[in-house]
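**Q** Got a sequence here, can you build the structure:
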Amino acid sequence: MEGRRKAAFELGLLLLLAAAGLILRHPGLLVLAIPVAVHFTSGLVLAYEERHPRLAAQRRLSARRLREGDEVEVAVRVENQGVDLELVVVEDPLPPRWTLVDGEPRAVRPLARGECLELRYRARVARGLYRLEAVRAEVRDFLGYSLWRGELACPAPLAVLPRHERLSGIAMAPRRTLVAQGTVLARRAGPGLEFFGTREYLPGDDLRRLDWKAYARVGKLVITEFEEERATEVMVVLDVRASAYPAAGGEELLDHAVRAAAAFCQHFLREGHRVGLLLYGRYLDFILPGYGHRHGERLLRALARAELGHVDVFSELSHLPTRFFPAGSQIVLVSPLAPGDQDTVGRLRARGYSVLVVIPDPLSFERGELPDSREVELAARILELERWEMLRLLLS
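**A** Predicted coordinates:
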């Protein structure tokens, strides 16, 4: 610490002057040592008295739940509950990927007993679940001693959820459906909107479903049947393997993948389906399929904490734990797809799952980080051809 280094320097200078004065028998050197000794002693006394300042901090946020890209206003209030302090430095470090918009998260000023110091700033937030625990504080006296550094606890939770688009018109054909009504055609007659067929009228049938045109042609009462629409179970799988994302721009590409996964989760929940989530790669973050608004909030919070990572056991998509997926359900895989992953998609279909693959394009993000040159253009074309070949195998 700076104060300790300064004290050590003055102590060394004091001993050097005193030793030189005694050895050389030079009273002038001893006289020069007197102000150094006074300064050193007074600094030690003040340091002992102000070693543990009594500071208390409070933090206020303009909101506790935001969408990524929104702005949050932060106010930090530090109160001096002890003796007068000559110089106080308070800093509230911004979390990673936050952008300061207005204000200053740092203040330096004297702080008398009972006075308060306030920080006010506005920042643009990034996706994540945060708990802003503490602010950094530093206290000094006018001599440069009693340097105290520490953290003042002022916890405040903040959830920054991913933004997502509103989807529509997504067709599914899973082999298994639930009893509840939904939007998946169940290949059987029942409540629905799509025409399924006709049959002869039976006593008790709804007269509103009589087909009078058919009666005019055949002379018999005929009932129109519709294809039943039911709900199903949907598992959204978000690939967070670091190896599947480019080294340059991987975090930004993951943000787009998270938004896509969030859009599918919210869409299928609105359609009445049971939706589950699996984050695969860094760890297994699994949420059982469920319904409702609260379940949708749980899914968004899980997506908000998604981060890239690498674990050997999850390094390949072939290790996907299919035992978590209900038999015959719909799987939505959001992944840039590494080489060889298309075989896993084929095996999932062979096991009876209906698979929808959403592929964020990693080449455009990686290309944007590289300079324009003939070599980069040639490499990009080769990689693009490789991905088209992988997509061809995936579709076949």
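**Q** all contacts plus neighbour counts: C-alpha atoms, from now on.
**A** Will do.
**Q** Am I right that Arg65 is in contact with Ala156?
**A** No. With contact defined as C-alpha atoms under 8 Å, Arg65 and Ala156 do not form a contacting pair (11.5 Å).
**Q** Are we agreed that Val236 is in a strand?
**A** Yes. Val236: assigned to a strand according to DSSP: H, G, I helix; E, B strand; the rest coil.
**Q** Show me which residues of stretch 4-23 are buried.
**A** By neighbour count, with 16 or more other C-alpha atoms under 10 Å as the criterion, the buried positions of stretch 4-23 are Ala7, Glu10, Leu11, Leu14, Leu17, Ala18, Gly21.
**Q** Out of these, the closest to Trp388 would be?
**A** Comparing these against Trp388 with C-alpha to C-alpha places Ala7 closest, at 67.8 Å.
**Q** where's that closest one, which helix or strand?
**A** helix 2-24 (DSSP states H and E).
**Q** What are the contacting residues of that helix?
**A** Outside helix 2-24, the residues within contact range by C-alpha atoms under 8 Å, 6 or more residues apart in numbering are 26-30, 32-33, 36-37, 40, 144-147.
**Q** Stretch 117-129 too?
**A** With C-alpha under 8 Å, 6+ apart as the contact definition, stretch 117-129 has outside contacts at 67-79, 97-107, 111, 157-162, 301, 304-306.
**Q** Could you also give me the structure for this next sequence, so I can compare it with the first?
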Amino acid sequence: MASTDGGGTVEPASGTRRPSSVRRTGRWRGIAAVALLAVAVGVLAKRPSLLLVGALAGAYTAYPRLTAIPDPDLSIRREIDPVSPADGDRVSVRTTIANEGDAALADLRIVDGTPAMLSVSDGSPRCATALLPGGEVTIRYELRVRPGRHVFQPTTALCRDASGSVEVERSLTAASSFECAAEVPIVPLRAQSGHYPGPLVTDDGGEGIEFHSVEKYQRGDPANRIDWRRYARTGELTSMAFHTERLAEVVVCVDARPASYRAADATEPHAVALAIDAADRIGDALFDANHRVGLAGFGRHVCVLPPRSCRDHAVRFHHRLATDPAFRLDPPETARTAEREGGAPPSRIVTGDGPNGDWAARGDGTDGPDGPDGAVPVGTQLSRIRAELGANTQVVLITPLCDDEASRIAQRFESGGTAVTVVSPDVTAAETAGGRLAKLERAHRLSVLRNAGIPAVDWTPTQPLGAAMTTIEGRGR
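**A** Next up is the predicted model:
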């Protein structure tokens, strides 16, 4: 449990340690070449001084082999103040790393796991230091707050031995989060029939509160639905029908393909982080309205959680969104090396129909049967998601529309009989020619979706999500 101290939240003294990785830095690699060269030249030229240089270089080469590989025993605690900030406030963070082991750490480098949605406004979440046994170091910085629930990522500790030739990486986790209150968005669901009574207005006539039509009276119609005014005026006996209200069955789907890891600039969160935050808030709004809600994600991995409406299912929804590999916040290597303003990275592309009406996939020639690096191909992932969709299930697809395939995926869902609403965070920038081109291409994709009858929310992250979604409320009905 977290305790309160001076208005800030103090997390548990010991964080959870993840398995560490050990790697060679290659710091002394060039010394061996110098030693061999000096010895060879000294022998050929009969120069004892060069032989002495080679011997000294050889001693330096052996030095890294004599140092022990560090085994850091670290703990973490974090203080957050305030714990319930308002939009636009700054949050002060103090993360303390302590050396719980018996050995000194000669070279320790720490990178705190700041929330993906927030940028650092003052200070730095990084430090480099040496720690004696029992010693500790505190990192202090401030975050600029925006609405939503913000979870800290694992803190990375890099520890090198005295020679600097071996580096041990260890991740420390402490359950740290805070929430900035935000208006719950009104989710613009599509009108359709269903089997569960609820607040979603459909096109079917029947019980409800919104007028639908006047029909000829049939024996057995309820008396309270008879239009007595019309009967008094014309003598014709008619019944009033209303739009039937149903519970919606909705799957919130996040596009986490490598092409979607884009950001307006290096200080802003990328589109997948924005999509996960939006999915979290949209899920809350749907659960509050008693709808049946499911979760899906596709990209490097696939996640499918079928729609349910109980409280335990809401907990599972948010847990999967925070922990499932399909919603990883760290960008893949292809996204790291791609131009931020330019086209999509060399990620797998989904297109058209495959055999037996399935999703077909084509790549850049590097994908095997299981996709890049053994991952399941995106086409197969989408087929799995589609197989979980019921006849009356609709999809809220959250995608930045960074490439044409995102638009095609939405249209494939729609043409397959699944009502789709697209929520698109805008991460394009207009400072460069490439950024302006990306913005025009994204605007064209939005137009294509709307012309195809698919409601699309154009969400600028500086704008409240709820305000953006109300712009198309009722458009799909």
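**Q** follow-up on the earlier one: which of the buried residues of stretch 4-23 of the first structure lies closest to Ala47 of the first structure?
**A** The nearest one, if we look at the buried residues of stretch 4-23 of the first structure relative to Ala47 of the first structure and count by C-alpha to C-alpha, is Ala7, at 10.6 Å.
**Q** and the gap between that closest one and Gln58 of the first structure?
**A** As defined by C-alpha to C-alpha, to the nearest Å, Ala7 of the first structure lies at a distance of 33 Å from Gln58 of the first structure.
**Q** again, but for Thr198 of the first structure
**A** For Thr198 of the first structure relative to Gln58 of the first structure (C-alpha to C-alpha), the value is 71 Å.
**Q** Can you find the partner of Glu249 of the second structure in the first structure?
**A** The pairwise alignment with the first structure assigns Glu249 of the second structure to Glu233, based on TM-score structural alignment.
**Q** Not counting sequence-adjacent ones, nearest residue to its match?
**A** Take Glu233 of the first structure and drop its neighbours on the chain: the residue closest to it by C-alpha to C-alpha, 6 or more residues apart in numbering is Arg274, 4.7 Å away.
**Q** Ok, Gly466 of the second structure next?
**A** Taking C-alpha to C-alpha, 6+ apart as the measure, Gly466 of the second structure lies nearest to Pro185, with 3.6 Å between them; neighbours along the chain are not counted.
**Q** Just list the residues touching that neighbour, thanks.
**A** Under the criterion of C-alpha under 8 Å, 6+ apart, the contact list for Pro185 of the second structure reads Arg281, Ile282, Ala285, Leu465, Gly466, Ala467, Met469, Thr470.
**Q** Tell me which of these persist in the first structure.
**A** Shared with the first structure under both residues aligned by TM-score structural alignment, their matches' C-alpha atoms under 8 Å, the contacts from the contacts of Pro185 of the second structure are Arg281, Ile282, Ala285.
**Q** Give the aligned equivalent of the first one in the first structure.
**A** Under the alignment (TM-score structural alignment), Arg281 of the second structure pairs with Ala263 in the first structure.
**Q** where's its match, which helix or strand?
**A** When elements are assigned from DSSP H and E, Ala263 of the first structure belongs to helix 250-270.
**Q** Perfect, that will be all.
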